[in-house]
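Q: Task: produce atomic coordinates for the following.
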Amino acid sequence: MNNLIFVALGGSIGAVFRYLISIFMIQVFGSSFPFGTLMVNVIGSFLMGVIYALGEASQVSPEIKALVGVGLLGALTTFSTFSNETLLLMQQGAWLKAFTNIALNLCLCLFMVYLGQQLVFSRI
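A: Okay, here's the model as predicted:
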C-alpha cells in the first residue's frame, strides 16, 4: 500500500512536468511538430535507464522505484500521445514529419535508456 502512495505522488509530479515541458516546447518551436512529446519521451527514457541501472545495482529502494520509475516517468512519458500526434500528421498528409517523429522517438528513446544505464554502470 505504501508504494501506491509513492506512485500517486510521482504521477502527479510527472504530469505537471509533462505539461510544463510541452508548453515550453510549443513556445520555442511552435506546434507544427510534436516536439513536446518527443522531449518528454527522451528525458523519461534517459531517467528510466538511470533508475533501472541503479535498481540493478541495489542502490534504489522499492519506494524510489515506485515514485520515479512508475509514477513520475509513467506520467511524464506518453506513448498514447505520441501515437495520436503521429496519426494526425499522417492524416494531414505530413508523411515526412510523421515518419521523422516515429524515427526520432524510437531511436532517441532507446539511445537515452542505454545512455542512462551506461552512466550509472560506469560509476558503480
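
Q: CA atoms for contacts and neighbours, from now on please.
A: Will do.

Q: So what's the residue count around residue 96?
A: Applying other C-alpha atoms under 10 Å, we find 11 residues neighbouring residue 96.

Q: Which of the helices or strands spans residue 63?
A: Using DSSP states H and E, residue 63 sits in helix 62-64.

Q: tell me which residues of that helix are tucked away?
A: residue 64 (16 or more other C-alpha atoms under 10 Å).

Q: Which strands or helices does that helix pack on?
A: Here helix 62-64 touches helix 2-29, going by 3 or more C-alpha pairs under 8 Å, 6 or more residues apart in numbering; DSSP states H and E.

Q: give me every residue that touches residue 42.
A: Applying C-alpha atoms under 8 Å, 6 or more residues apart in numbering to residue 42 gives the contacts 105, 108, 109, 112.

Q: neighbours of residue 79, just the number please.
A: 12.

Q: picking up where we left off before, using ChimeraX, define a selection of the buried residues within the contacts of residue 42.
A: This is the ChimeraX syntax for the buried subset of those, where burial follows 16+ other C-alpha under 10 Å:
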select :105,108,109,112
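
Q: Next, the second sequence, to be compared with the first:
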Amino acid sequence: MTQLFAIAAGGAAGAVFRFWVSNGIYGLFGRGFPFGTLVVNVAGSLLMGFLYIMLLERMTVAPEMRAALLVGFLGAFTTFSTFSIETLNLIEQADFLKAGLNIVFSVTACLLACWFGVLLGRQL
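A: Down below sits the predicted model:
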C-alpha cells in the first residue's frame, strides 16, 4: 500500500512539473508547434534512462522510491497522450509536415535521450 501512495505522490509532482515546464516552453516559443510536449517527452526520456540505471543498478533505494520516481513522477511528467492528441490535431488540420516532424522528432529524440540517460547512468 505504501508503494501506491508513493506512486500517487510522485505522479502529482510529475504532473505539476510537466505543467510548469511545458507552459514555460510554450511561453518562449509559442504554440505553433508542440514544443512544450516535445521538450517534456525528451527530458522525461533522458531522466527515465538515467534514473533507471541509477536506481536499479547503482544505488540501493527503497522500492517505494523507485516507484515514486519511475512510475509516478516520470509517468505523469511525460505526455505521450498529449503528444498523440496534438499530432492528431495537426493531421486533422491537414498540417502533415508538422505532424510528421512531431512524430519523427519525438520518437527519435526520446529514444536517443533515453539511451543517453542509460549511458550516463552507467558511467557513474
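
Q: Just give me the closest of the contacts of residue 42 of the first structure to residue 63 of the first structure.
A: Closest approach between the contacts of residue 42 of the first structure and residue 63 of the first structure, by C-alpha to C-alpha: residue 112, at 23.3 Å.

Q: now that closest one: how far from residue 50 of the first structure?
A: For residue 112 of the first structure, the distance to residue 50 of the first structure equals 9 Å [C-alpha to C-alpha, to the nearest Å].

Q: can you check residue 95 of the first structure too?
A: Residue 95 of the first structure is 34 Å from residue 50 of the first structure, by C-alpha to C-alpha.

Q: Tell me which of the two has more neighbours.
A: residue 50 (23 against 15).

Q: What strand or helix carries the more buried one?
A: helix 35-56.

Q: what about that helix, how far off from the second structure?
A: Mean deviation of helix 35-56 of the first structure relative to the second structure after superposition (mean C-alpha distance after the TM-score superposition for the first structure): 1.0 Å.

Q: Check which residues of that helix are buried.
A: 35-55.

Q: And for stretch 99-114 of the first structure?
A: 101, 105, 108, 109, 111, 112, 113, 114.

Q: that older thread, can you tell me what sits against the helix holding residue 63 of the first structure?
A: 2, 3, 6.

Q: After that helix, which helix or strand is next?
A: Heading C-terminal from helix 62-64 of the first structure (DSSP H and E), you reach helix 73-76.

Q: so the following helix or strand past that next one corresponds to what in the second structure?
A: Using DSSP H and E, the helix or strand that follows helix 73-76 of the first structure in sequence is helix 79-91. Using TM-score structural alignment, helix 79-91 of the first structure corresponds to residues 80-92 of the second structure.
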